[in-house]
Structures are given as C-alpha cells and as structure tokens.
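> kindly generate the corresponding structure for this input.
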Amino acid sequence: MSTLERLPITGTTRDLDLGAAAGPVHESVLDAIGSTPLIRLRRTASHLQAAVYVKLEQNNPGGSVEDRAALWTVRRARADGSLPPGGTIVEGTSGNTGVGLAVVGAQLGHPVVVVVPDGTSAEEIAVLRAYGAEVVVVPGGVPRDDPRHVHHTAVRLAAEIPGGWLAHPDDDPDDPAAHRETTGPEIWAQTQGRLSTFVAGVGTGGTISGAGEFLKSVSGGRVRVVGVDPVSSTCSGGDASSRAVRPGVLDAVVPVEDRDALLTGRRLAREEGLLVGGSAAGAVAVALREAEGLGPHDVVVVLLPDPGRSPSSKNLNDTWLRRNGFLEGGVERPVRDLLPAGALDAPGPISLAADLTVGRAAELAAGQGALGRTPLAVVLPRRDTRRPLPLGDVVGAATLAGLRHLVRDDPDLAHVPLREVADAPLPHVGVGQGADEAWTALGEFPAAWVLVDGRVAGWVRRARLDQGRTPEDGP
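This is a model prediction of the structure:
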C-alpha cells in the first residue's frame, strides 16, 4: 500500500505514519513557519576545512525569515488583547515583513494594511494584494520626521482604524524574541551543538540579536556571532534605519562591499543552485572569510533571509551587473580602456547639493577647480562625502559654464535652488561595458557617468566612446 493510501482522511497529524523519508504534514500554513533546512556549501566552500552551511529561510511560506516574527508578534498581540478578534494589522514596510503579516493575517482572520514607499516594485505590491492586504503608497524620499513618512503613516492609520494594531513600533521586543525561541534553537539542534560561528545580516537587529543571544547562552559563550552590514548603513557609518542589536551579542560587525555581495550571489547560483538576494549573498561572502582560519571540526552557519528570484532582483543579471560597474572582463574595448590613465582613481566628479542656490553652487564648483564644461553632479544632501557617489543620490547634472550663463542672463537666478534649474541626470555606463553598448546607452546625451561598483567614479564623453566603436557601427 502506498503512503498516500495510508493517510486517514479525517485524521490529525498525530494519526499519520509517513515514515522517515516523508515530509511533514501541517494543519495550517502557520505550522510550516520555521524548521527551515541547513544546506552545506559543497563547491563554494570547497577550499575550506570548516563546514559552511546556509539556513534557508526562503522555505517559510511567505518566502522569508520575516514570517517568524510576524507569527510571533501577532500571536502575542492576540494573547494580550492588543489585537482584538478581527482587528486590523497595520505595518509600515518596504520589505518582507508585510508579506509575512499578510500570510498570518489571512490565516487568522485579520485584515492587513501595509504602508509602502513609492519606490516599492509593482511586483511586490501585487504579491501583498494577492494575499488580501490593502496597500497604501506614500512618498519614499521624505525624512523620518515627516508626517508622510512610512512609519508615521502606519502609526496614524493604526490609531484611526477601529480595532487597528501597529505591528512593529520602534521598541517592539517581539522580533528578537521570535528568533531567540525558534531560529536559535533550530540551528543549535541541527548542528548537534557543534556550531562555531553564526553569521547573519544586521538588518534591523532582531534576527541576529535573538538567535545570537540564544546561541551564546547555550554554548557558554563559545559561539562567535558575526553581523554583516552593507558599507552604506548605520553600523558602518552610513545613514540606514536605526538598529536594535542587543549589547554583548555580536562579536563583530563586518562591512561588506556591494561587489563582494553581488559576485558571491552569482557564484551561489552557478555553483550551488541557490538564488539569493544581495543581503544574503553579502552574509555568505563574510561567512566564507570567517571560516578561513577554522579547522575541520568547526561549523559555520549563515542565515539566508530571503530568495533572489524576485523580478526586482538584479544581482543575478549579468547585463545589469556590467552596466552598473560590478562585472568586468569578457568584452572588447571596455569603457575603462577608453579613459585617460588615472581617470577613475579620483574620488569622483565634483558634486553639488541640490538645495544650494545657483550662485553658491557656482562658487563652490569654481573653488574645487571645475572646468567650464566638465559635468557636475547635482545630488541629494548626503552625510558621507568621502566615497564616490551612489548613483541613486544623483538627481541632476550641471556645468560651471552653464551656471554662470544662467546668472549672467538673469541675476535673480543666483538665489534659486539648484534643483530647479539643473539639467536631467546623465545616463550611466559601467566601467566594464563595451564601447558599442555604452555608446548606445548615451542616447542623445553628450556624456555619461561611469560607474564602478554602482558608484559614480567618473564620466566619459561621446567622442571617447566613438573612438572605441567598431567601424561598421557607423556615425
């Protein structure tokens, strides 16, 4: 008799006798949250003595580690009465948390309202609506203290909706608790207490704080807990959202460059059959480095929070990687070879904050040695001026000659914000793109920014790209 024929139609999970080779049987989708597998990196980590495993959180029903915290926090709110029966769950998010809450809300009978910034992809919004969530789109570029901000909008809606409940206030203790009670114990049991190092993205702090706290405690402090942070986030000196990392849990916070993360993700897909997002790939890059000094009895586990199969995921697209300066080699006459020696060694083009007046911008550009028609980047005000510009900060272009011409023709324009008179942003080409492809990307523009690792490292004029094109391309 087959396994399926032995299933009692009216039985419970306690009645089933499926054998060791069969998968679990659950009474609801909520029972499938957690108990995610560990998978060993056989090829990517083949040069190491230590065993390196990834914990595949994309196997949760909603596709990410956020399912755990969503279930935990909703159950707690139902138990203490802060979320009444049939009450509305409200969340402000641009990530996977909204999906996790939508999954839980659908199963437990709670309407869900998710507030997202306007940069959220159409695909992500469609997924939320497919689960039955109401999606409220708000401006994404406003400061946190602006009443239109995602968080403030969610707070307001939770107060206005009868029976409304804000899922994740700033001081929410449930996110770390969910991982202290589920993720950490799972990893310890799966590694049979042999775990040496636990690596995870810092994120908002909940996952690594909760799981790390448990692993530190159960191992008597033996397990090393390593947080991974993109170079542009708070822990590494940037301006990301606030963190909630528990003091004493992390042994180290390691910054990871975009190039390392993206190229590691590319390797995981090709060598291990794993599609992961950029943050997960960055965590693996750090885990591989952490494992280099370990021995054959050591075990490293790195948590992968979500998959990389989203239509908005570009880290697996070679064309995107090359166009944004992350991938080089394999093309004839790359942009790098067409630039003057040392052109990309400087900090990048001169940048001017968009809220400067035109007169002040011209003064600053001249003081920094700008030539008359050299492209100047008009940027959002930023805290970190030491690194080349992130492309996303560039909102326009200008030249010193153009600014002076404006003021000469209309002196009143000297007092107008630069953003109001700046030209459209220049197109961009990657340092590893071929001349033919880069020339096409220029369109009608006379020049383009040159990207290295997603940042504006220089610029190139159309005439230089013309020099590298094949003769048959024509004028």
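> okay, CA-based contacts and neighbour counts for the rest of this
Fine.
> in stretch 33-48, what's buried?
Judged by neighbour count (16 or more other Cα atoms under 10 Å), stretch 33-48 contains these buried residues: 33-38, 40-41, 44-45, 48.
> and this one, so I can compare the two:
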Amino acid sequence: MKYAENILGTIGNTPMVKLNKVTKEIDALVLAKVETFNPGNSVKDRMAVKMIEDAEADGRLKPGGTIIEGTSGNTGMGLALGAIVKGYKLVCVITDKQSKEKMDILRAVGAKVVVCPTDVEPSDPRSYYSVSRRLAEETPNAWYVNQYDNMSNTQAHYEQTGPEIWEQTDGKITHFIVGVGTGGTISGVAKYLKERNPNVKIWGVDTYGSVFKKYHETGIFDENEIYSYITEGIGEDILPKNVDFSLIDGFTKVTDKDAAVYTRKLALEEGIFVGNSAGAAIKGVLQLKEHFKPEDVVVVLFHDSGSRYVGKMFNDDWMRERGFLDEDITKAEDLIKDHIEKPLVVVRTEELVSHAIERMRKYKISQIPVIDINGFVGSVDETDLFQSYISDKNAAEKPIREVMGKPYPIVKAGTPVEEISKLINKENQAVLVDLGDGRHHIITKYDIIGTIK
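I've put the predicted structure just below:
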C-alpha cells in the first residue's frame, strides 16, 4: 500500500507544465513549476515545515508552543498544516491588503488571524512586522518564525525545489524566473542550480512600490521607491536576509495591472488556475523574452492557487473598479454602464447650499446638477461651494440659485468619448447624458480619467 503518514508527507514533487498559448511569442521552451499542487496550495508549504522542524531540533519551538508569524497568507497556511499535525497553536499576523479568502482559509485551519494596516512603515508599532514580534514577546512559550530572516526558508528550496527542477528538466534548465518576496525561493533554488551549472540565469520578478530592483542594480536602498501596491506575495519595503542578491542576475518589474491581467490569462489560455504572483511572474517572463534563445529551457515558478483571489483578480467588478479590465470605451453610454442604474443626484434652485453639501457628503460626489420646474438650469461643485463659504460664512443658508454655475452640457448616449473630453474643462466639470424617457446620468472628469490605459 502507498500512502502518506500525514498531510505533510504530500509536500513537494509538484509537476512541471509546458506553457503554450500565453508564451507563444517566446521562441524557447517555457515550463511552469506549479506549486499549487502542494497540500496547502502554495510553495510556502516547503519552507514552513522546514522552519518548524529546524526550530524543534534546536529547541526554539517546544511541545505545546505557539507559532507566531507575519504572513501574506500562504506561509500561514503551511505553518497551519504543520501546527495541526504536530500539535502547536498558531497566530498569523496579516495585512489588510490581503484577500478575504486568505484570511478565511487561515481561520478554517485553526489559526488565529490578526489584521494590521498595510500603509505604515515597517518600524511602525502597527505594522505586521512589529505586531508579530510584540505578540511573540508577550505570549508564553511562543516562537516567532520570521520567514524573512529565517535561513531555513532558503535551505528548504535548496534541499527540495532546486533539485526537483534540475531533475525535471534533466539538467537542461537555462533560466529560472520567480517573483521575490521573502527571497527564500529564488535564493535556495539559485544556489542549487548555480552549483550544478554556473551559467543558469536567475531573474527575480519585482513590483512597482518595492525596493529590490533598484537595490540590486545600484546598492542603494531608496525609500522613495516604497509606496503602496496591489500585487500580493512579491516585493518588499525591507531587505530580507533570505534575498541573496549575489545569486540573482537581474530583476524586472511588473505593474499591478499586468499582474492581475496575466493571472486571468493563465486560467483562460492555459487552464492553470493560479494566483496573483504567478500573473506577475509570467508577465516578467514575457518582458525578458529577448534574453532567450530557441534552444533555451526557461522555468517559471507559480507560487499559489487562484482560489485565494476569487474576490479580487477573478472578480470583474474588482478589476473594473481599478481600471484593470481592457474594455472598449468609445461612447458616453460606455462610461456610465457600471453605474447606470443609480439615480441622478440633483438639487433644486430654492434648496439651501447646506442641502447640496449634505448630498455631496452622503453620496461622495463633487458635482451636482441644479434643476427647477423647467429642467436643468445650473450646476454646483465643491469648488463653487468652498469659494462661497470663504467669501460669506453664512453661505450655507443661501438658496442654490445664488451660488450655482452654468448648467452642464447635455449629450446623447452615443456621443464619442473624444467629444465629451473636449467639453470638460476648468469652467465645466461634468457632462449630462440623455438616456431618453426623461432619464439623465452624469459623466465627470474622473470617469474620463478611468478610461486611460
């Protein structure tokens, strides 16, 4: 009989899959190491169990102890599997940019989840780095994993992932490309592959808002490079000890939009349902295509499962809100189709300025058309109201007709976007679309900006 003693025995030996459609413009063999086949559905299972076992061996993790870690979700899942099998408690500290699915999955496998804000400095006491350390100090019999600086992370991939890739390609691999977060995967695999063949090229995929690419190229840790980004699982605002820059030949950066779009492409064109960092990784491969020759064997690693991102990259509304869906927007009706069912917010000439302000706050809008019994007769925007208040502190009690500006131009639903763009300027902040049957909708400059690719 063939069976694993427990779920941890199924980690590793993930398949290598040839990519076909999404890489058709690349004149080389491109293979994907699909890590979603691990029991926790990500590459992080490998290093999570390795870190636990090494901590057990040297006494950092004691029987009945509590494992504490800051994680984007996947390491937490791997740690959870180890904690369940080995009898530990687990606290996962996660940032609020991570998908709800990741948080729900961690809770489903028994982890306590603590959520921290994303947009704070690493040294901020609210950051998930700081909270993780504090909880480890305050919790009796606790072990803080610290996957960023825990070198068992790199060692797991040196012992497992690197040898698997070498064997599966029969030693013919020429390039290895992977997203870089903690650095364990790229460094461990790179160390093994370069020991076997120093000519293997190692490329890291970075994201905009992260410090890796510039630091690798210049040695400068530029804090101006750090800003909030959407892509999950790769990029950092710190330099983890697991990132061995000496083993990496170069980095390429991928935008949030491209990462999201290519995540969906992998599912639609290859039938490979993987996560956000995989989309970034395959776009990185495409950006590096001039480095490949026909006889090359290029391996790209896909970190985790698409199931973690059903509410994000695989949700049309989420993609549309961020301008990540490439839809043809050519006419007025295209600009408003996502909110066409919402009623037009208006204010009447005899209502008070305070009523308009209240409506702007309630609906989070900046422009409102003004009507009387004959139809549209004027407009107000937040700038007008602000100027009125500056000149007269009692402006809130004035009727709208005393402060309103010109009425917004009215266009047909089929009016080209180019014509609408010309109508919006400093003097005119919006355009009304006539939908027929007495119905109208508003287009603002932000709707136009949203069409820019």
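> TM between them?
In this superposition the chains share a TM-score of 0.69, using TM-score structural alignment, normalised by the length of the second structure; 349 aligned residues with a Cα RMSD of 3.2 Å.
> related to what we said a few turns ago, please flag which of the buried residues of stretch 33-48 of the first structure sit within strands.
With strands taken from DSSP state E, the overlap with these comprises 38, 40.
> closest to Glu332 of the first structure among the buried residues of stretch 33-48 of the first structure?
Thr44 (29.0 Å; Cα to Cα).
> count the neighbours of Lys191 of the second structure for me.
For Lys191 of the second structure, the count of nearby residues is 22 (other Cα atoms under 10 Å).
> which stretches of the stretch 251-400 of the second structure form strands?
Counting by DSSP state E, counting those that start in this stretch, one finds strands in the stretch 251-400 of the second structure at the ranges 297-302, 347-348, 367-372, 375-381.
> Asn38 of the second structure is nearest to which of these?
Of all the strands of the stretch 251-400 of the second structure, the one in closest proximity to Asn38 of the second structure, counting by Cα to Cα, is strand 297-302 (11.5 Å).
> in the first structure, what range does the closest one match?
Residues 299-304 of the first structure are where strand 297-302 of the second structure lands when matched by TM-score structural alignment.
> quick one: map Leu56 of the first structure onto the second structure.
Match for Leu56 of the first structure (TM-score structural alignment): Val34.
> contact partners for its match?
14-17, 301-304 (Cα atoms under 8 Å, 6 or more residues apart in numbering).
> that one and Lys412 of the second structure, how far apart?
Here Val34 of the second structure is placed at a distance of 50 Å from Lys412 of the second structure (Cα to Cα, to the nearest Å).
> how about Ala259 of the second structure?
Where Lys412 of the second structure is concerned, Ala259 of the second structure sits at a distance of 36 Å (Cα to Cα).
> between these two, which is the more surrounded one?
Taking other Cα under 10 Å, Ala259 of the second structure and Lys412 do not tie; Ala259 has more neighbours (27 against 15).
> hmm, that one is touching Val274, no?
No: in this structure, Ala259 of the second structure is not within contact of Val274 by Cα atoms under 8 Å, at 11.6 Å.
> what number of residues lie near the equivalent of Leu275 of the first structure over in the second structure?
Leu275 of the first structure maps onto Phe273 in the second structure when the alignment is built from TM-score structural alignment. Counted with other Cα under 10 Å, the neighbours of Phe273 of the second structure add up to 20.
> contacts only, for Phe273 of the second structure.
In this structure, Phe273 of the second structure makes contact with 266-267, 305-307, judged by Cα under 8 Å, 6+ apart.
> how about a cut-off of 6 Å?
267, 306 (Cα atoms under 6 Å, 6 or more residues apart in numbering).
> distance of it relative to Phe37 of the second structure?
For Phe273 of the second structure, the distance to Phe37 of the second structure (Cα to Cα) stands at 11 Å.
> now swap in Thr71 of the second structure and tell me
Counting by Cα to Cα, the gap from Thr71 of the second structure to Phe37 of the second structure is 20 Å.
> who has more neighbours out of these two?
Here Thr71 of the second structure and Phe37 are set side by side on neighbour count (other Cα under 10 Å), and the busier one is Thr71, at 22 against 19.
> look up how far His355 of the second structure lies from the more buried one.
47 Å.
> in the first structure, what range does stretch 166-174 of the second structure match?
Alignment note (TM-score structural alignment): stretch 166-174 of the second structure is matched to residues 188-196 of the first structure.
> okay, and the helix or strand containing Leu451 of the first structure goes to which residues in the second structure?
Secondary structure assigned from DSSP states H and E places Leu451 of the first structure in strand 447-452. Counterpart in the second structure of strand 447-452 of the first structure, with TM-score structural alignment as the criterion, is absent.
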